[in-house]
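Colleague: sequence unavailable; structure follows:
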């Protein structure tokens, strides 16, 4: 590949760094690859290795989505060990243009580029096609963003909505809060609605019920729940989905995102059938006098695995980012 016609885009999470090349002015992804963050001492080494793998010596511009707040030139990842300075990176690689955006800002920008065959309807509808759209999802953390409509497109919102306080609604959740508060101090919804959060919730329910919690990884909890033989795991995963529904519904009310809710990330597609039968909808619609508003709001699970990369490609030429 010749460098002159390509830009580099990336989606850097807590676990994996996904990279792709796009022709300038296009959002079609080429040479997509995911590299484990743990395999590289720093961000620069991962970029160099990806370009070598792709057979490209250099590119003229780049845009990366990162799982961290973006302010100034210094970027420190929230859920992995990488940190870098954007000016230093641009200088080292000789890029004419270099953008860094929050990972869920990119996820939001990518949603309009996702085909209908990659959207699974959960509940609600028809909503308002020109209303704001909420984009959120559990992964290594809990990402939250939104798209606000303007005359000729969308403006993404960069938020840290995953770090709002967990708000219990019954005695069991008060007990969950007490247990997690003893461990973490302040308890954000991300302490529950994430990969590690699922494990936190599983252990909390075990303590509440006075039973053992032998599973030591979120994927094991999910597998046990899907196998239907482990009542504790199944109860935990159902509760996880219900809490996600309530948090999503709260965000719809806060942002007025009647254009729809788009649930992204790698966790939900792994247990999609379970999720569709879970109490997510119950939690989402349980909004008292505002119930009719959320009932009209469509909710989708986004199964496109490269939504963040599509958003990074969109951000390259989006003057609002």
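Modeller: Structure's in. What do you need? Everything numeric here is computed off the predicted structure, so don't read it as measured data. Numbering: from 1, shown residues only.
Colleague: CA only for contacts and neighbour counts going forward, please
Modeller: Fine.
Colleague: pull the longest helix from this structure.
Modeller: Among the elements of the chain assigned as helix by DSSP state H, the one spanning the most residues is helix 231-255.
Colleague: buried residues of that one, list them for me.
Modeller: Taking 16 or more other CA atoms under 10 Å as the basis for neighbour counts, the residues of helix 231-255 that come out buried are 232-234, 236-252, 255.
Colleague: so what does that helix touch, helix or strand wise?
Modeller: For helix 231-255, the helices and strands in contact under the criterion 3 or more CA pairs under 8 Å, 6 or more residues apart in numbering; DSSP states H and E are strand 133-138, helix 195-209, helix 218-227, helix 280-285, helix 291-296.
Colleague: mind giving me the packing neighbours of the third one?
Modeller: Applying 3+ CA pairs under 8 Å, 6+ apart, we find helix 218-227 packed against helix 195-209, helix 231-255.
Colleague: among these, which comes closest to residue 297?
Modeller: Residue 297 sits nearest to helix 231-255 of all these, at 8.4 Å, using CA to CA.
Colleague: can you put the helices and strands packed on helix 218-227 in a markdown table and add distance to residue 306?
Modeller: Rendered in a markdown table, the data for the helices and strands packed on helix 218-227 read as follows (distance: least, CA to CA, whole Å):
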| stretch | distance to residue 306 |
| --- | --- |
| helix 195-209 | 19 |
| helix 231-255 | 22 |
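Colleague: which one of those lies nearest to residue 167?
Modeller: Residue 167 sits nearest to helix 231-255 of all those, at 8.9 Å, using CA to CA.
Colleague: any idea which helix or strand comes after the longest helix of the chain?
Modeller: On the C-terminal side of helix 231-255, the nearest following helix or strand under DSSP states H and E is strand 260-263.
Colleague: which residues touch that following strand?
Modeller: Contacting residues not belonging to strand 260-263 are listed as 111, 127-128, 131-137, 248, 252, 297-302 [CA atoms under 8 Å, 6 or more residues apart in numbering].
Colleague: flag every buried residue along the helix or strand following that strand.
Modeller: Toward the C-terminal end, the helix or strand that comes next after strand 260-263 (DSSP H and E) is helix 272-276. For helix 272-276, burial by neighbour count (16+ other CA under 10 Å) applies to 274-276.
Colleague: take a look at this one as well, against the first:
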């Protein structure tokens, strides 16, 4: 069983921090609590059979600094001694890392828990506002991000501590609202009979939407990748790509508004990840904000809630670094998610 403790985790430096997504893995090393993170080139998860191999080859073989601890944020639920990622074949085995990587302590968090930590670690220069009023400093917050999958986490403040609330909110049901939705949604690829938010609001989800728009109109498709669809939509060179992206931002607005109500996010809703950063013009065209605020009888409340796009390219690492330096400032539950050698 993982080590459990009632005390605040105090990590031994140097600390390796890692943000492990379905497609990319990003790593840095903190030499001490005051140093800036030493960042390494982004790792493609498909290039390595295991996470241990990736860390050894891409990180440890490239530095003389040998970490004693690691804090990893992974795209998937953390449960047990072998942690499977949702959209990647890697399996995190903390006890094995003691032997293969020479670590003495391993903490594993959800990847969007790290994104939630980043929300209070980033400055305004890394935020692009998408409407709404001013945030309340200690009010609830929500972070969500379409990427390889769809990550969601909450952030609440209690007793002078920021507490991230991890979950699998990207897998909630999502349904049609308009007549056009009713024509398009039946063509969206399902998983065991259901359309979850992640089936629409991620990279492959945008492709699903584009194909569904084409199928609804009986037209052939021209694009096969999210990047092609996004580029054509933003350039206004393809009507089907434009509609697919419009549906994407509208449904993202609906879901973001739902989550904002759940967490009463007067502190803001934060969109993160590469897709959100690339489609900022589409997020500002009015469809996202209209869908976000369309929550009768709470429309007036929603109008005041600010939404931001996080523009920092390594936001999760920023959040993990803040936690590694001063764990006591964050209410991160480590029971069942912390392993100590010995």
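Modeller: Yep, it's here. Worth saying up front: this structure is predicted, and the values here are computed from it rather than measured.
Colleague: trace residue 66 of the second structure over to the first structure, please.
Modeller: Mapped onto the first structure by TM-score structural alignment, residue 66 of the second structure lines up with residue 58.
Colleague: then residue 276 of the second structure?
Modeller: For residue 276 of the second structure, the aligned residue in the first structure is residue 268 (criterion: TM-score structural alignment).
Colleague: pretty sure its match contacts residue 275?
Modeller: Yes - between residue 268 of the first structure and residue 275 there is a contact under CA atoms under 8 Å: 7.1 Å.
Colleague: helices along the stretch 51-200 of the first structure, start to end?
Modeller: Chain-ordered helices for the stretch 51-200 of the first structure, with DSSP state H, counting those that start in this stretch as the definition, fall at 86-93, 103-110, 171-184, 195-209.
Colleague: please tell me how far the equivalent of residue 149 of the second structure over in the first structure sits from residue 22 of the first structure.
Modeller: Superposed on the first structure with TM-score structural alignment, residue 149 of the second structure falls opposite residue 141. Distance check for residue 141 of the first structure against residue 22 of the first structure: by CA to CA, to the nearest Å, it reads 27 Å.
Colleague: how about residue 140 of the first structure?
Modeller: For residue 140 of the first structure, the distance to residue 22 of the first structure - CA to CA - is 26 Å.
Colleague: now do the same end-to-end measure for stretch 46-62 of the second structure.
Modeller: End-to-end for stretch 46-62 of the second structure, by CA to CA: 20 Å.
Colleague: which residues touch that stretch?
Modeller: Around stretch 46-62 of the second structure, the neighbours that count as contacts under CA under 8 Å, 6+ apart are 23, 27, 40-41, 43, 45, 66, 88-92, 97, 100-101.
Colleague: go ahead and build a PyMOL selection from the buried members of the contacts of strand 260-263 of the first structure.
Modeller: Command for PyMOL, covering only those of the contacts of strand 260-263 of the first structure found buried under the criterion 16+ other CA under 10 Å:
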select buried, resi 111+127+131+132+133+134+135+136+137+248+252+297+298+299+300+301+302
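Colleague: residue 31 of the first structure - that's part of a helix, no?
Modeller: No - when DSSP: H, G, I helix; E, B strand; the rest coil is applied, residue 31 of the first structure is found to be strand, with no helix at that position.
Colleague: what's the average distance of the longest strand seen in the second structure to the first structure?
Modeller: Across the second structure, the strand with the greatest residue count (assigned by DSSP state E) is strand 150-158. After superposition onto the first structure, strand 150-158 of the second structure sits on average 0.8 Å from its aligned residues (mean CA distance after the TM-score superposition for the first structure).
Colleague: how far off helix 239-263 does that strand point, in degrees?
Modeller: 30 degrees (axes from the mean of the first three to the mean of the last three CA atoms, to 10 degrees).
Colleague: helices or strands next to strand 150-158 of the second structure in the packing?
Modeller: Counting by 3+ CA pairs under 8 Å, 6+ apart, the elements that strand 150-158 of the second structure packs against turn out to be helix 111-119, strand 141-146, strand 161-166.
Colleague: which one of the ones you listed lies closest to residue 299 of the second structure?
Modeller: Taking CA to CA as the measure, these were each checked against residue 299 of the second structure, and strand 141-146 came out nearest at 17.9 Å.
Colleague: how big's the offset between that closest one and the first structure?
Modeller: Distance for strand 141-146 of the second structure, averaged over aligned residues: 0.7 Å (mean CA distance after the TM-score superposition for the first structure).
Colleague: that strand: how far from the chain's middle?
Modeller: What separates the centre of strand 141-146 of the second structure from the centre of its chain is 7 Å, taken as CA atoms, centre = their mean, to the nearest Å.
Colleague: wait, residue 299 of the second structure sits on residue 291?
Modeller: No - under the criterion of CA under 8 Å, residue 299 of the second structure lies out of contact with residue 291, with a separation of 10.3 Å.
Colleague: give me the number of residues near residue 115 of the second structure?
Modeller: By the measure other CA atoms under 10 Å, the count of residues near residue 115 of the second structure is 36.
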